[in-house]
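J.: sequence plus the predicted model coming up.
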Amino acid sequence: MADNYAPADNYTLSGHHSNGSANLNPGSTNLDALKNNAASAYDAVTKGPVAQNVADQGAKTVDELSNLSASRRTPSTPAATGQPLTHYHSFFSELLSWNNPRASAIAYLSVVAGIFFVRYFDVLRLGFKLTWMVLGATVAAEVAGRTVLNQGLTTQLRPRKYYTVSKQTLDSAIGDVHELVNFFVIEAQRVLFAENVYVSGLVALSAFFAYYLVKIVPYWGLALVSTTLAFLGPLVYKTNKEVIDAQLHRASDVIGAQTAQLKTVAQQNTEKATQLTKQYVGEYTAKAQTLVGKATPASLSGEDHTNGHANGHADNLSTLREADFPPAPRADIKTELAAPIEPVVAVPVTVKSGEQQPLLI
């Protein structure tokens, strides 16, 4: 009996072991399959077309930011006064020209985000809040560490040497700030003294509209509009350069024709006014000469008449003799005193009521 059942037991054990091994092998196979699927998925994500496109765009963005940073150099064309410009002139010109579109887009979005951040967050209070939270955390960690572990936790995080700003970095930063301040100062003077008439006119027009918009638009909205126009204006011109240049050329031709016509009309009117002025001056000169010619003989005759009268009077004086005049007295003139004048005594006069008082003579 035992011999008859032994093979069965062996078969059962072998079958049991074979089933166990069969159950274990599929599990390991599934695990390997999962690993392979994860690896393939990772490769598909990291090495697929989407990831490759993202990597390419990232590399291009880094290159454009490097090009924008390298564009900070002093322009070869000086100002109208002959003095050199700052390297921020070439930097902002490169930034607003959209020659590096990714870098310009990042700058525009950063400025817009900064405007909204300042608008919707109280920066000063936020700074105070972050300060007390950070200092409170460090102080609490230090006190708790000294109380529990007899050693502060903040002390363990303290660097061996405090960070400092090197002189080269500080000099570079101060130089950049100096160049940036001079950029705004020089540009303000160039606009004020109309070095570029179109730019000065555009700034004047912008200030005119801003003067009225500030009454209905808040300051952050005005800053947002100004930033958008400053960044997107050159982009629109660059995108539609041919159409805009054609329209500007046409407008320039029309303005030139109108200006030439105005110059012609003004010249004709000036010539007519000059001719009329000459004509009137000639007429008045002729009249004045005629009046002077008529007045001269009368004055001459009057002078002759006066001379003749004077000569006749002189002849009459010459015909007079000394005997015609009485002799002059030779004795002294004696004055005889008259009788002394007696003083007048005033006589009182009585005036009755109703009678008129006599006048004193």
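T.: Sure thing, it's come through.
J.: from here on, contacts and neighbour counts on C-alpha atoms
T.: OK.
J.: distance check, residue 232 against residue 187.
T.: 21 Å (Cα to Cα, to the nearest Å).
J.: which of the two has more residues huddled nearby?
T.: residue 232 (18 against 14; other Cα atoms under 10 Å).
J.: now name the helix or strand holding that one.
T.: Using DSSP states H and E, the element containing residue 232 is helix 219-239.
J.: report all helices and strands that that helix contacts.
T.: helix 87-96, helix 101-120 (3 or more Cα pairs under 8 Å, 6 or more residues apart in numbering; DSSP states H and E).
J.: I'd like the next helix or strand past the last one.
T.: Moving toward the C-terminus from helix 101-120, the next helix or strand (DSSP H and E) is helix 123-148.
J.: which helices and strands sit right next to that following helix?
T.: helix 153-157.
J.: redo the helices and strands packed on helix 219-239 as a markdown table? Include mean neighbour count and distance to residue 216.
T.: Below are the helices and strands packed on helix 219-239 laid out as a markdown table (neighbours: other Cα atoms under 10 Å; distance: least, Cα to Cα, whole Å):
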| stretch | mean neighbour count | distance to residue 216 |
| --- | --- | --- |
| helix 87-96 | 18 | 28 |
| helix 101-120 | 15 | 17 |
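J.: figure out which of the ones you listed is closest to residue 11.
T.: Residue 11 sits nearest to helix 101-120 of all these, at 74.3 Å, using Cα to Cα.
J.: walking through the protein, point out its helices one by one.
T.: Ranges of helices in the chain, per DSSP state H, are 2-47, 49-70, 87-96, 101-120, 123-148, 153-157, 167-192, 197-213, 219-239, 241-319.
J.: centre of the chain versus the last one, how much separation?
T.: Helix 241-319 has its average C-alpha position 49 Å from the chain's average C-alpha position, going by Cα atoms, centre = their mean, to the nearest Å.
J.: and stretch 67-81, by the same measure?
T.: Counting by Cα atoms, centre = their mean, stretch 67-81 is centred 21 Å from the centre of its parent chain.
J.: that stretch: which residues count as buried?
T.: 68, 71-72, 75 (16 or more other Cα atoms under 10 Å).
J.: and the helices of the chain: which comes nearest residue 81?
T.: Per Cα to Cα, nearest to residue 81 of those: helix 167-192, 9.7 Å.
J.: quick one, the closest one and helix 87-96 angle?
T.: With axes from the mean of the first three to the mean of the last three Cα atoms, to 10 degrees as the basis, helix 167-192 and helix 87-96 are set at 80 degrees to each other.
J.: can you pull the buried residues of helix 167-192?
T.: Within helix 167-192, the residues scored as buried using 16+ other Cα under 10 Å are 179, 183, 190-191.
J.: adding another structure so you can compare the two:
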Amino acid sequence: MSDFPDAPTTAPSANGNSYIQATKENAAAAYQQVSNGPVAQSVKDQSAKTTTELGNLAAARRTPSNPAATGQPLTHYHSFFSELISWNNPRASAIAYSSIVALIFAARYLDVLRYSLKLTWMVLGTTVLAELAGKLVLNNGLATQLRPRRYFVIPRETLDAAIGDVHELVNFFIIEAQRIVFAENVGASAAAFIGSFIAYYLVKIVPFWGLSLIATTALFMVPLLYTSNQELIDAQLNRAGEVITQQTNQFRTVASKHTAEATNITKQYMGDYTAKAQQLLGRRSASPEAARAPAPPSQTPADVRPSVEEQDFPAAPKSDIQPEPVVPDAEEQTPMVAS
């Protein structure tokens, strides 16, 4: 049995109202059946959920309460992108991922610039021909008839809001780059290191659009995998952390032990070398060569004494000086004999 009533077999009336009315009723019944069917209801439910999740994603654009390590407030794009890649709103995240992938493939396989130029000259050619044809035939151009009363303009408030969003987006990338470089979040810095290291080798064999596709997939799928297997991943991470902590403590213990032993050995050698040095210095001071070594000249001035002493002079007389008697010479006492 068909869900639709059979078409009338009798000949239509003069005005055909009965057949037209039956067709309208059949179309209305089919529309009601399709619109109220399970497929349509499922589509409506999914559309409502998608609209709700998109609204939640738009409402997530708020400045985070936790500032950066420097005390500077973050941008509202920090919370927006965090909400986007966390898959808290799976339909919105899936739409964003699909849109980015579609743009990458469109930029790769579609000559967007060429098609844009083609669309431009076709539109301009059509308007020029329509205007000229209208003036020749109707004495009034067709493009003039289609011209709006007021040209479309962008309100200043809309432009200011767009410029503010662009400013926030640029600051988001600048702040995040600095936070990664200065390791504010060690996990994010490590992930960026691994990604840049892999990209350094992939860029030799993979084109730019391929790298963009891989980066986008990794950015969206890694948080999804973590969210889907959070308990298992957290357990493995905790176990790995315990093993690393145990090995670190063991390494510290062994290093401390070896350091103490090295310190004791160093002290022992230093004591031995000091004793040997003191013995060598003692032997050097007791050797004859050291005894015969001239003493260094004294800095005190020498005692200046006279070169003539008291014993060099005769003793002084104790009595008065007596005159000595005059004794004549022998020649005067002996008379000369005449010859």
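T.: It's in. Because the structure is predicted, anything quoted here is derived from the model rather than measured.
J.: let me see the TM-score of these two.
T.: Put the two chains on top of each other and the TM-score (TM-score structural alignment, normalised by the length of structure 2) is 0.80; 289 aligned residues with a Cα RMSD of 2.6 Å.
J.: rewinding a little: quick check: the helix holding residue 232 of structure 1 aligns to which part of structure 2?
T.: Taken onto structure 2 by TM-score structural alignment, helix 219-239 of structure 1 occupies residues 208-228 there.
J.: the matching stretch: average distance to aligned residues in structure 1?
T.: With mean Cα distance after the TM-score superposition for structure 1, stretch 208-228 of structure 2 departs from structure 1 by a mean of 0.7 Å once superposed.
J.: now do that stretch: everything it contacts.
T.: 85-87, 97, 100-101, 104-105, 108, 199, 202-203, 233 (Cα atoms under 8 Å, 6 or more residues apart in numbering).
J.: what do you get if the cut-off is 6 Å, keeping everything else the same?
T.: Residues outside stretch 208-228 of structure 2 that contact it (Cα atoms under 6 Å, 6 or more residues apart in numbering) are 85-86.
J.: mind listing what's buried in that stretch?
T.: So stretch 208-228 of structure 2, judged by 16+ other Cα under 10 Å, has buried residues 210, 213, 220-221, 224.
J.: cool, stretch 121-139 of structure 2 as well?
T.: The neighbour-count check on stretch 121-139 of structure 2 (16+ other Cα under 10 Å) flags 127, 130-134 as buried.
J.: where does that stretch end up in structure 1?
T.: With TM-score structural alignment as the criterion, stretch 121-139 of structure 2 aligns to 132-150.
J.: name the nearest residue to the spatially most central residue of structure 2, sequence neighbours excluded.
T.: Central residue of structure 2 (Cα atoms, centre = their mean): residue 181, 1.5 Å from the mean position. Distances taken as Cα to Cα, 6 or more residues apart in numbering place residue 189 nearest to residue 181 of structure 2, at 6.9 Å, with adjacent residues excluded.
J.: which residue in structure 1 lines up with the one you found?
T.: In structure 1, residue 189 of structure 2 lands on residue 200 (TM-score structural alignment).
J.: residue 56 of structure 2 too?
T.: Using TM-score structural alignment, residue 56 of structure 2 lines up with residue 67 in structure 1.
J.: next, count neighbours for the nearest residue to its match once chain neighbours are set aside.
T.: Distance criterion Cα to Cα, 6+ apart; nearest residue to residue 67 of structure 1, sequence neighbours excluded, is residue 100 at 7.8 Å. As a burial measure, residue 100 of structure 1 scores 19 neighbours (other Cα under 10 Å).
J.: quick check: residue 100 of structure 1 touching residue 62?
T.: No: contact criterion Cα atoms under 6 Å: residue 100 of structure 1 and residue 62 do not qualify, at 10.6 Å.
J.: returning to that earlier point: out of the helices and strands packed on helix 219-239 of structure 1, which is closest to residue 287 of structure 1?
T.: helix 87-96 (69.3 Å).
J.: next, the mean deviation of that closest one compared to structure 2.
T.: Mean for helix 87-96 of structure 1 is 0.3 Å (mean Cα distance after the TM-score superposition for structure 1).
J.: give me the stretch of structure 2 that that helix matches.
T.: Helix 87-96 of structure 1 maps onto residues 76-85 of structure 2, going by TM-score structural alignment.
J.: for residue 298 of structure 1, see how far away the nearest residue to residue 71 of structure 1 once chain neighbours are set aside is.
T.: Among residues not flanking residue 71 of structure 1 along the chain, residue 91 sits closest, at 5.5 Å (Cα to Cα, 6+ apart). In this view, residue 91 of structure 1 and residue 298 of structure 1 are 89 Å apart by Cα to Cα.
J.: please apply the same query to residue 249 of structure 1.
T.: 74 Å.
J.: and residue 35 of structure 2, what's its match in structure 1?
T.: That one, residue 35 of structure 2, aligns with residue 46 by TM-score structural alignment.
J.: with adjacent residues omitted, what lies nearest to that match?
T.: Counting by Cα to Cα, 6+ apart, the residue nearest residue 46 of structure 1 is residue 52, at 7.5 Å.
J.: near that neighbour, how many residues? Count them for me, please.
T.: Neighbours around residue 52 of structure 1, by other Cα under 10 Å: 13.
J.: same question for residue 116 of structure 2.
T.: If we define neighbours as other Cα under 10 Å, then residue 116 of structure 2 has 11 of them.
J.: so who does it touch?
T.: Applying Cα under 6 Å, 6+ apart, no residues contact residue 116 of structure 2.
J.: how about residue 55 of structure 1, what's its partner in structure 2?
T.: That one, residue 55 of structure 1, aligns with residue 44 by TM-score structural alignment.
J.: if I look at its match, how far off is residue 92 of structure 2?
T.: From residue 44 of structure 2 over to residue 92 of structure 2 (counting by Cα to Cα), the distance is 16 Å.
J.: next: residue 264 of structure 2.
T.: Residue 264 of structure 2 is 67 Å from residue 92 of structure 2, by Cα to Cα.
J.: cool, and residue 268 of structure 2?
T.: 72 Å.
J.: before we move on, back to that, among the helices and strands packed on helix 219-239 of structure 1, which comes closest to residue 313 of structure 1?
T.: helix 87-96 (99.4 Å).
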